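Visitor: No letters, just coordinates:
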């Protein structure tokens, strides 16, 4: 069979790949996307989306337990874990079929199978019907990443879980150990703890949520501890002894090894890029610690070959992948493309309380040589937060003292994952403290705290 030829072939149909394919098709490029498992990738099927559905169930359950605080009564509150999971899977399925529809609507050719790149400009796809040969001048690698497995801590689906098992749990954990306190670890810890699991989180770094501003990490730790979670920082799980229905974890804290029993362990210790079996080494692609090395335009250094999203390194976020996909499609189509700056990408964690940030932490800004002005505003000083029954939280802003540039914003509390976008837009428009101070924020809203935090950085805070 003759090889099908395209202007662009995208390998991987996650939020990087499918978005790149759609944008390329919109720009008139004949485009194909190759996917080995599910349209929508990990994000839609096993990541961002189904976890948010689970966390929403936990949030509603938590509110039901607090009914009395709101002058309401709710008796015999409970949950059906299978039904909670079923809803989450339904949400994922609905969105996945939506991706298929979008690709079809934009006339993108979808090839389901496993891709390799035998030579430059050629993609060979192993499908269930045999092998299909595709050719294109441009190829985008968007193969994503998978959970990192540490020796001795490998998942078995019964006692030790990865995120996939945690999304379709065989049972409700009673005593849970979560290894790793990045977004994935903390979200699962938050979900299971809210539903009643006695939860311990172990983090090897000196604080949980290590990519966040130190003040936010400290606030989160205090909040989780108050909820009854056990948090162990500067700690390492050395080994897991698996028995019948229980795991004994050897946890090293301050040079001493403690032994604790759990019935379930969730490993969330980072990710590794899906770089194997594609033929990248033979093509001369540079790979550094399982990630493809690229320039700011996602070019790999091999002509016509680009890499976007998780396979191209941190930050490992769906929205970064999508934006890179659009940028590369526009670059290939000869448009003026804007590189994606890592520090202008917001990170969101949907635990309880939520965490969100953009730009530099206070420590990072100082390390880069900035003289900073820092503002803070607590949720307790905000009318809407108190009316919502969510008085715990903090908004922190970091400015360049010399120019008034907004260097970073960091938040913890109710709905901050929605609020952060205000600061993201501000940074994109190169706003200064003056612009933000002169902006009229609607009342009563949580967003007013964003205003007050800016005012506080310049000694002009009103409600504190």
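Guide: Now that the structure is in, tell me what you want to look at. Everything numeric in this text was worked out from a predicted model, so none of it was measured.
Visitor: Going by C-alpha atoms from here, please, whenever you check contacts or count neighbours.
Guide: OK.
Visitor: which strands and helices sit next to the lengthiest strand in the chain?
Guide: Criterion DSSP state E: the longest strand present in the chain is strand 130-141. The helices and strands touching strand 130-141, judged by 3 or more Cα pairs under 8 Å, 6 or more residues apart in numbering; DSSP states H and E, are strand 4-11, strand 122-127, strand 305-307.
Visitor: Run through who's touching the next helix or strand after that strand.
Guide: Downstream of strand 130-141, the next assigned helix or strand under DSSP states H and E is strand 145-147. Here strand 145-147 makes contact (Cα atoms under 8 Å, 6 or more residues apart in numbering) with 162, 163, 268, 269, 270, 271, 272, 273, 274, 310, 311.
Visitor: next, the one to line up against it:
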């Protein structure tokens, strides 16, 4: 029976990144995947949704050009060609991952894995053993058990990205990041989007000041947002709610995800509610079995899972590292404008701390680009200049945030940001001005 230093179950972002890191660190690695490399992120999640968002963003850029005087009388959306491009990009990315796996001499098993308590792993007719096992099996879409739903047609994100024609109408149930991004990806292309969110507001995990900006943009895109109601039941293509009946042509559930814990249940690992219980090193109740990503809570993000898996590999090898700090994991919403955040939100900071907010309507580059909806916000301590958190709402916010996060990771303070010379004109120079505002020395305020 072949023996490995580590067996990683799941080849999504957490699994394949961990496997490559382990192989480059000198470990003999087995990687198992029952579906496709890249997991949900690359196949039915963040990558296909972001590709559609780029298509929609381009349509909005063309429309803005018309407003400026660069006139394009007609915008024709060839949706099948857009989907062909989506498929081609994904196939190229998956081929890259397959290449990285092979070039690092990782033994790759395709199929459903079962794991025994003695760390024997079986995939189909093949069996091997590992010194340690990492579970990186990800999650699946959650659909609430609404009355009558079993007789109603609907999509989840696992099935939606295979559509061949642009929907004329789409109703999205949910109000979180996935739901809002899907609305932004379809509405500019010409789909009439209705979003049903029973809560009082959308994006409730995000910076509150960002939400009105996104709601207003949704309104401008023609997205109908219905909030603060109760679902009653489904009947065919009708959704009965406390606010009335909503009829749909196409329905997408974007109501969160649930972890794939089948292997953990078979092993009778300890659970913390619906999640696998782990210590700070992501070690389960079995000392040689680890779990990462969507299985253990925290942020359900690809880069979070990758960071956790790489940490596990280093821990197994005896490399001393600080544990993964959830406060340093960036959170991103790829709307237009984007929202990018790390650390504390304003509502979470104590009164003794300093919050500065620089609106983009005073930023030259933002004005040039026509992207003035947004702001750069810093949460800091004035006494020693520690950066507690940041939020950027802007076109390209997910890139702009990195300057603040890199400063924080390097041990820098808000003084370092205030003294940094940013290029002009850039949107990111508002970071420096926001840092100066901590000391009441902002230029554009």
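Guide: That came in fine, so what should we check first? What you see is a predicted model, and the numbers here were worked out from it, not measured in a lab.
Visitor: picking that back up, so of the contacts of strand 145-147 of the first structure, which ones are in strands?
Guide: Per DSSP E, the contacts of strand 145-147 of the first structure map to strands at 271, 272, 273.
Visitor: okay, now the equivalent of the second one over in the second structure: neighbour count?
Guide: Alignment of residue 272 of the first structure against the second structure is given by TM-score structural alignment, with residue 258 as its counterpart. Residue 258 of the second structure has 16 neighbouring residues, counting by other Cα atoms under 10 Å.
Visitor: One more: residue 377 of the first structure?
Guide: Neighbours of residue 377 of the first structure (other Cα under 10 Å): 26.
Visitor: counterpart of it in the second structure?
Guide: By TM-score structural alignment, residue 377 of the first structure lines up with residue 358 in the second structure.
Visitor: What is the distance between the host helix or strand of that match and the centre of its chain?
Guide: Assigned by DSSP H and E, residue 358 of the second structure belongs to strand 354-359. Distance of strand 354-359 of the second structure from the chain centroid (Cα atoms, centre = their mean, to the nearest Å) equals 25 Å.
Visitor: Tell me which other helices or strands that strand touches.
Guide: strand 375-380, helix 429-438.
Visitor: Format those as TSV; extra columns: mean neighbour count and distance to residue 402 of the second structure.
Guide: Shown next, in TSV, are those (neighbours: other Cα atoms under 10 Å; distance: least, Cα to Cα, whole Å):
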stretch	mean neighbour count	distance to residue 402 of the second structure
strand 375-380	26	12
helix 429-438	25	11
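Visitor: isn't there a strand covering residue 319 of the first structure?
Guide: No - counting by DSSP: H, G, I helix; E, B strand; the rest coil, residue 319 of the first structure is located in no strand; its state is helix.
Visitor: what do we get in the second structure for it?
Guide: Residue correspondence to the second structure (TM-score structural alignment): residue 319 of the first structure is matched to residue 303.
Visitor: what about residue 90 of the first structure, distance to residue 83 of the first structure?
Guide: Using Cα to Cα, to the nearest Å, residue 90 of the first structure is found at 10 Å from residue 83 of the first structure.
Visitor: what's the answer for residue 217 of the first structure, then?
Guide: As judged by Cα to Cα, residue 217 of the first structure and residue 83 of the first structure stand 33 Å apart.
Visitor: For stretch 55-65 of the second structure, buried residues please.
Guide: Judged by neighbour count (16 or more other Cα atoms under 10 Å), stretch 55-65 of the second structure contains these buried residues: 55, 56, 57, 59, 60, 62, 63.
Visitor: Can you name the two of those that sit furthest apart?
Guide: 55 and 63 (12.8 Å; Cα to Cα).
Visitor: before we move on, back to that, verify the contact between the match of residue 272 of the first structure and residue 137 for me.
Guide: No - look at residue 258 of the second structure against residue 137 with Cα atoms under 8 Å: they stay out of range, at 11.1 Å.
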